[in-house]
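# the following comprises the amino acid sequence and a computationally predicted model.
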Amino acid sequence: MKIGIVGAGAVGLLFGFYLGKHAEVTMYTRTSTQADSIQERGIVCYTSGKAKATAVKAKVLGEELPADEFLLVATKQYHITDLIPLLSECESKRIIFVQNGMGHLNAMQTIQKSIAVAIVEHGAKKVSGNEVEHTGQGVTKFGVVQGDSMDFTSFLACFPPTFTVLEEPDWKQVMQHKLIVNACINPLTALYRVSNGALIYNAYFYQTMRQLFTEVIQLLDVQESEFHWKRVCEVCVQTASNRSSMLTDVTSNRPTEIDAILGYLLQLPKAHEVKAPLVSFLHKSIKGLEM
């Protein structure tokens, strides 16, 4: 089976490493330097200090249209709009999106193909062009947006038992649950320049995160708030030493996914009724740091 992966960041490399054990994987990268590195050395994954490698192919995105049976899109959310023409024209009939936030939902549903989403709860850190560190074991939740679940049966069978994938019929709710976690953790860590655990162990940061959480669930009109708050705190503890992807983007002078997370919340219908000054402040602050 042939699986293409568009985007060779931390998540793309992580999926390439595990899927490459049971499928013919091609990584589609932005640069020829990274493609050459992956092609020559494979993808090296570090887990608990031990390194293992998986051989995969690599090409520069745009040199030719992908024709893989499945195409997994692991780019940042803000690249999706530019990718729509390529994804619509390519021969791949089944496409899986792996992004933070929910700002890309409308764009991906314009593609007339079988579409699915994967919500990743693993910790991953890109070490180099062909190396990734699996920093936290989790699960991947999978949901079919367009098409039939049978369209993706063979794709899901390619994951090894150590990389748990759970099929979720209510994929939108699962994405919303992750959005709550991302909205409460990522912008604050990026602004304060701290690891995730600081939001729990610093009393002032903790109080700010609680206030932010209250605004987030009001904008989403979500019930069972204590369940979600417990989950946010658990993620902070479980990933205490991790730096959020938004913090990494800010410190590396790269665009962030703030529009797909807080920007998405500010465009919801509830935003006309609910006061969310902290959400608005953080959205503007991170946008300012991108300039």
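Cool, got the structure.

# switch to C-alpha atoms for all contacts and neighbour counts from now on
OK.

# make sure K126 is indeed in a strand.
Yes - according to DSSP: H, G, I helix; E, B strand; the rest coil, K126 belongs to a strand.

# roughly how far does it sit from G12?
Distance, K126 to G12, by C-alpha to C-alpha, to the nearest Å: 9 Å.

# who has more neighbours, those two?
G12 (23 against 18; other C-alpha atoms under 10 Å).

# that one reaches A74, doesn't it?
Yes - if you go by C-alpha atoms under 8 Å, G12 and A74 touch, sitting 5.2 Å apart.

# quick check: neighbours shared by those two?
Taking C-alpha atoms under 8 Å, 6 or more residues apart in numbering as the criterion, G12 and A74 both touch I5, V6.

# S32 versus K125, what's the distance?
For K125, the distance to S32 - C-alpha to C-alpha - is 21 Å.

# looking at those two, which is more packed in?
Neighbour totals were compared for K125 and S32, and K125 leads with 23 against 14 (other C-alpha under 10 Å).

# excluding chain neighbours, what is closest to the most centrally placed residue in the chain?
Nearest to the mean C-alpha position of the chain, counting by C-alpha atoms, centre = their mean, stands Q99 at 3.5 Å. Closest residue to Q99 apart from its sequence neighbours, by C-alpha to C-alpha, 6 or more residues apart in numbering: Q77 at 5.7 Å.

# adding another structure so you can compare the two:
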Amino acid sequence: MKIGVIGPGAIGMLFAFYLQKAGASVTIYTRSMEQAEHISRFGISCNLDGQVETQFPDAVPLGAIAIEDDYVFVAVKQYDIGLVLPHLQRTQARFVFLQNGMGHLSLLQNMQQKCIAVGIVEHGARKETAGSFVHTGMGVTKLGILAGEEEFQALLPLFQAPYFPILVEKNWEEVLRSKLIVNACINPLTALYRVRNGVLLTNPAFHNAMKQVFSEVIFVLDEKEERWEHVCNVCRKTAENQSSMLTDVKLGRETEIDAIIGYLLMQAEKQNKQVPLLAFLQQSIKGLAP
């Protein structure tokens, strides 16, 4: 089976590594020739609990060759989807999009292809170099199929390893909403305060700030207070993790603040709801990582 992975960040390398390990023929599509050459020469190395293993997928810059894979995992940040979509128009592959937030759903629903899914990734991964990453937390990939359900059945056996499982979610929109709530409460605050996830629980002032953000999020989404316990549980389980938004801020890269908080602000505007704290967070993160 031929698998394409677009985007060699932490999540892209995670999928390329484990799918190649499971027996697929993987091609990872990079932004630059330099990174493609690095991966072609040295492979992709995964550090899991101090044990390092390397797999050797093919690697080429996106656009250098036609995409002829059976399945393509799109692992770029949400703000780069618009740059990737033109490369997908001439292929009939089945697509799995692995972005945070929910702002990209309208784009996916307008695609001409017949087989499209979203993946909600609950693994922790941290990119170390152009061809290596640390698998910081084992989780599950939850697959929500927008169109072409039967076409994705052949993909599922590649996720049999206990450290890289998959779960097909019938109510995938609910799963996306749940992850959106968690991301909105944790990522911007960790980026603003420059702390690891768990500090939002142990620092009383930061904990109160997270609860205030949560209140505005569920106000926009018409959700219940019971969601708070899930947010705290995720924060507790990922206590030692550095959020991807904090990493982006530290490196001066564009963040996914518009994909997460920006989506909530658009929903609030449609409903004429005032959410000043969410607006403050969006502008604060944009100021830190323009």
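Yes, it's here. Remember, it's a predicted structure, so these values are computed and weren't measured experimentally.

# drop the TM-score for these two in here.
Comparison of the two superposed chains (TM-score structural alignment, normalised by the length of the second structure) gives a TM-score of 0.96, and 287 aligned residues with a C-alpha RMSD of 1.2 Å.

# what helix or strand is N241 of the second structure on?
Under the criterion DSSP states H and E, no helix or strand holds N241 of the second structure.

# F227 of the first structure: neighbour count?
Residues lying near F227 of the first structure (other C-alpha under 10 Å) number 9.

# same deal with M1 of the second structure?
Applying other C-alpha under 10 Å, I find that M1 of the second structure has 12 neighbouring residues.

# residues in contact with it?
Listed by C-alpha under 8 Å, 6+ apart, the contact set of M1 of the second structure reads A24, S25, D70.

# what do you get for E225 of the second structure?
The neighbours of E225 of the second structure, taking C-alpha under 8 Å, 6+ apart as the test, are I218.

# now I258 of the first structure
Taking C-alpha under 8 Å, 6+ apart as the definition, contacts of I258 of the first structure comprise P187, M246, H283, I286, K287.

# same check, this time on D221 of the first structure
Neighbouring residues of D221 of the first structure by C-alpha under 8 Å, 6+ apart: K270.

# F281 of the first structure now?
Contacts of F281 of the first structure (C-alpha under 8 Å, 6+ apart): none.

# can you tell me the SS state at it?
helix.

# so how far is P187 of the first structure from it?
Taking C-alpha to C-alpha, one finds F281 of the first structure at 10 Å from P187 of the first structure.

# can you map out the helices along the second structure?
Per DSSP state H, the second structure carries helices over the ranges 10-21, 33-42, 81-88, 105-109, 172-193, 199-202, 204-221, 227-237, 244-250, 257, 263-270, 276-288.

# looking at the ones you listed, which is closest to L146 of the second structure?
Closest approach to L146 of the second structure among these is made by helix 105-109 (7.9 Å; C-alpha to C-alpha).

# how big is the offset of the closest one relative to the first structure?
Average distance, helix 105-109 of the second structure versus aligned residues of the first structure after superposition (mean C-alpha distance after the TM-score superposition for the first structure): 1.2 Å.

# in strands only, show me the contacts of M1 of the second structure.
When the contacts of M1 of the second structure are checked against strands (DSSP state E), the matches are S25.

# among the contacts of M1 of the second structure, name the buried ones.
With neighbours counted by 16 or more other C-alpha atoms under 10 Å, the contacts of M1 of the second structure contain buried members at A24, S25.

# list just the nearest of the contacts of M1 of the second structure to T202 of the second structure.
Each of those was checked against T202 of the second structure using C-alpha to C-alpha; the closest is A24, at 42.9 Å.

# what's the spacing between that closest one and H123 of the second structure?
A24 of the second structure sits 20 Å away from H123 of the second structure when distances are taken as C-alpha to C-alpha.

# cool, I218 of the second structure as well?
When I218 of the second structure is compared with H123 of the second structure (using C-alpha to C-alpha), they lie 24 Å apart.

# can you check E150 of the second structure too?
Going from E150 of the second structure to H123 of the second structure by C-alpha to C-alpha gives 25 Å.

# for these two, indicate the residue with more neighbours.
Neighbours per residue, other C-alpha under 10 Å: of E150 of the second structure and H123, the larger number sits with H123, 17 against 9.

# could you report the neighbour count for N253 of the first structure?
12.

# what sits against it?
The contact partners of N253 of the first structure, taken as C-alpha under 8 Å, 6+ apart, are E290.

# what sits against L179 of the first structure?
If you count contacts by C-alpha under 8 Å, 6+ apart, L179 of the first structure has them with N100, G101, M102, I261.

# among the residues you listed, who's most crowded?
Neighbour counts for those (other C-alpha under 10 Å) peak at G101, which has 27 neighbours.

# burial measure for I43 of the first structure, as a count.
28.

# what's around the residue nearest to Q99 of the first structure, how many residues?
Neighbour number of Q77 of the first structure under other C-alpha under 10 Å is 23.

# now it: how far from G101 of the first structure?
8 Å.

# quickly list what's touching both of these two.
E257, A260.

# wait, isn't K125 of the first structure in contact with H134?
Yes - K125 of the first structure lies in contact with H134 (C-alpha under 8 Å); the separation is 6.7 Å.

# what about the strands in the stretch 51-200 of the second structure?
Per DSSP state E, counting those that start in this stretch, the stretch 51-200 of the second structure carries strands over the ranges 51-55, 58-61, 71-74, 94-97, 116-121, 124-129, 132-137, 141-147, 166-168.

# can you put those in CSV and add distance to S106 of the second structure?
Putting the strands of the stretch 51-200 of the second structure into CSV (distance: least, C-alpha to C-alpha, whole Å) gives the following:
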stretch, distance to S106 of the second structure
strand 51-55, 35
strand 58-61, 27
strand 71-74, 16
strand 94-97, 13
strand 116-121, 12
strand 124-129, 27
strand 132-137, 30
strand 141-147, 11
strand 166-168, 21
